[in-house]
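Chemist: Sharing a model that was predicted from the sequence below.
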Amino acid sequence: MSRLVLASSSRYRRQLLDRLGLPYVWSSPDIDETRRPGEDAESLAHRLALSKAQAVSADYPGHLIIGSDQLALFDGDILGKPGDFDTACANLRRFSGHKVSFMTGLALIDTRSGRHRVVHDTYHVWFRALSDAEIEDYVSRDQPYDSSGSFRMEGLGIALFERFEGNDPNTLIGLPLIRLCELLREAGVNPLGADRQLPQGS
């Protein structure tokens, strides 16, 4: 039986976690993602990642639970999922020719001990100068309505960019695997070697 839980309904995060070769289950958390008054980006990413993991923790005693949430940061604004065609196009018009930063909060709760860790990873992208026709064609084809930043890195989104800067490109998809491996090792699970066996719950 798996003792690792991904608190996410995102198929893209599941595809990333699959790469570690660890058995896991996933559960969709139901939380309010509304930004609170005065909440900065780091605090918001921290709260949402931890809240997602906490939302399913009661159902999984004796498990390690992963929560993750991503924000797009541009020109002093914190941007979430666009939700529709017009908003996605408007976001990409703003981003055209500019640098945009993406912050992902990552939480790991150990429901055996009640301990948790939350970390953050930031990745930067430089958008090409995009025409309206390119933007509308991209949004029509990739439909990135549930993706922070209004693009899918795992899809055609790569055609929007000039360059990247950061430690882990998986951060752009919403699950920083390098930091996740660090947290798992701290919790006694190494994706490499003899200690990759997940601890058993009581």
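Modeler: Structure's in. What do you need?

Chemist: use CA for all of it now, contacts and neighbours both
Modeler: Noted.

Chemist: ranges for the strands of the protein?
Modeler: 4-7, 25-27, 64-74, 77-79, 99-110, 115-127, 161-165 (DSSP state E).

Chemist: what's the spacing between Ile158 and Leu4?
Modeler: 31 Å (CA to CA, to the nearest Å).

Chemist: Of those two, which one has the most company?
Modeler: Leu4 (22 against 13; other CA atoms under 10 Å).

Chemist: Please verify my assumption that that one contacts Pro61.
Modeler: No: the criterion here is CA atoms under 8 Å, and Leu4 misses it with Pro61 at 10.7 Å.

Chemist: re earlier: just send the strands of the chain back as a markdown table, with distance to Val139 too.
Modeler: Below are the strands of the chain laid out as a markdown table (distance: least, CA to CA, whole Å):
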| stretch | distance to Val139 |
| --- | --- |
| strand 4-7 | 27 |
| strand 25-27 | 28 |
| strand 64-74 | 17 |
| strand 77-79 | 17 |
| strand 99-110 | 18 |
| strand 115-127 | 15 |
| strand 161-165 | 14 |
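
Chemist: before we go on, here's another structure to hold up against the first:
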Amino acid sequence: MSLAPPTLVLASSSPYRAALLERLGLPFETCAPHIDETPLPQEQPEELVARLAEAKARAVGAEFPHALVIGSDQVAVLDRYILGKPGTHERALQQLRAASGREVIFYTGLCLFNTTTGEAKTTVEPFRVQFRPLTEKQIEHYLQRERPYQCAGSFQSEGLGIALFKRLQGDDPNTLIGLPLIRLTELLEQESYPVL
């Protein structure tokens, strides 16, 4: 008698992460994590996203006794300063002005938590974005069209945001949207949960 495969759970309320996970064609559930996302004093961006990805997975995992829970967190970093989600039009303007003509590094923390074994595997995937020099008019036009106020760095690369960039550099383009599928596939296979 074989055990049923574990339930796959995405610990996120992000429709973008859910859409990415759907690309793998695997059945999964979503559950929004409720954790404190405040950075710790002196916490580096890579440490922050790793900690939050695992905290999200563990928080949701408490509700699923036989599951593989995927946690993810992302920050945008400009000169070691975390940009975060702007929340308002004015903060988005400030972020895009600061990013104009410069490189922003996105760090995405990914955790796969096995609720049966209690083991969590966590990784951080960087992705570099070189912004084009942007005029005030271009920034305003972009913000009026996309309204990316809940997106780290004030843009959505899956939409018009791609026009803001000069160059992208990273191992997996999905990382920029918030869920590194190549690395996730590897983690799932390590848990004997084949994607193919």
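Modeler: Nice, thanks for sending it over. Just so it is clear, the model here is predicted, and its values are computed rather than measured.

Chemist: if we can go back for a sec, joint contacts of Leu4 and Pro61 of the first structure?
Modeler: Counting by CA atoms under 8 Å, 6 or more residues apart in numbering, Leu4 of the first structure and Pro61 have no contacts in common.

Chemist: Find me the equivalent region of the helix ranked longest in the second structure in the first structure.
Modeler: Longest helix in the second structure by number of residues, with DSSP state H as the criterion: helix 45-61. Under TM-score structural alignment, helix 45-61 of the second structure corresponds to residues 41-57 of the first structure.

Chemist: how about the matching stretch: buried residues?
Modeler: Buried positions in stretch 41-57 of the first structure, judged by neighbour count with 16 or more other CA atoms under 10 Å: 41, 44-57.

Chemist: Can you pull out the residues in contact with that stretch?
Modeler: For stretch 41-57 of the first structure, using CA under 8 Å, 6+ apart, the contacting residues are 6-8, 27-31, 33, 35-36, 65-71, 73, 78, 103-109, 111, 118-120.

Chemist: Pull out the buried members of these.
Modeler: Using 16+ other CA under 10 Å, the buried ones in those are 6-8, 27, 29, 35, 65-71, 73, 78, 103-109, 111, 118-120.

Chemist: picking that back up, nearest to Asn91 of the first structure, of the buried residues of stretch 41-57 of the first structure?
Modeler: When these are compared for distance to Asn91 of the first structure (CA to CA), Ala41 wins out at 17.8 Å.

Chemist: any idea how far Met103 of the first structure is from that closest one?
Modeler: When distance is defined by CA to CA, Ala41 of the first structure is 8 Å away from Met103 of the first structure.

Chemist: same question, Asp146 of the first structure
Modeler: 16 Å.

Chemist: And for Glu186 of the first structure?
Modeler: 22 Å.

Chemist: Now do the same contact list for the residue nearest in space to the middle of the first structure.
Modeler: Closest residue to the average C-alpha location of the first structure: Gly174 at 2.2 Å, with CA atoms, centre = their mean. By CA under 8 Å, 6+ apart, the contact set of Gly174 of the first structure is Tyr12, Arg13, Ser68, Asp69, Gln70, Thr104.

Chemist: how about 10 Å then?
Modeler: Counting by CA atoms under 10 Å, 6 or more residues apart in numbering, Gly174 of the first structure makes contact with 10, 12-13, 16, 68-71, 102-106, 121, 147-148, 153.

Chemist: Tell me the spacing between the equivalent of it over in the second structure and Leu110 of the second structure.
Modeler: With TM-score structural alignment defining the correspondence, Gly174 of the first structure maps onto Gly178 in the second structure. Gly178 of the second structure sits 9 Å away from Leu110 of the second structure, going by CA to CA.

Chemist: go on, Phe127 of the second structure?
Modeler: 13 Å.

Chemist: any residues in contact with both of the two?
Modeler: Between them, Phe127 of the second structure and Leu110 share the contacting residues Thr175, judged by CA under 10 Å, 6+ apart.

Chemist: Need the residues touching each of Ala41 and Met103 of the first structure.
Modeler: Joint contacts of Ala41 of the first structure and Met103 (CA under 10 Å, 6+ apart) are Gln70, Leu71, Ala72, Leu73, Ile78.
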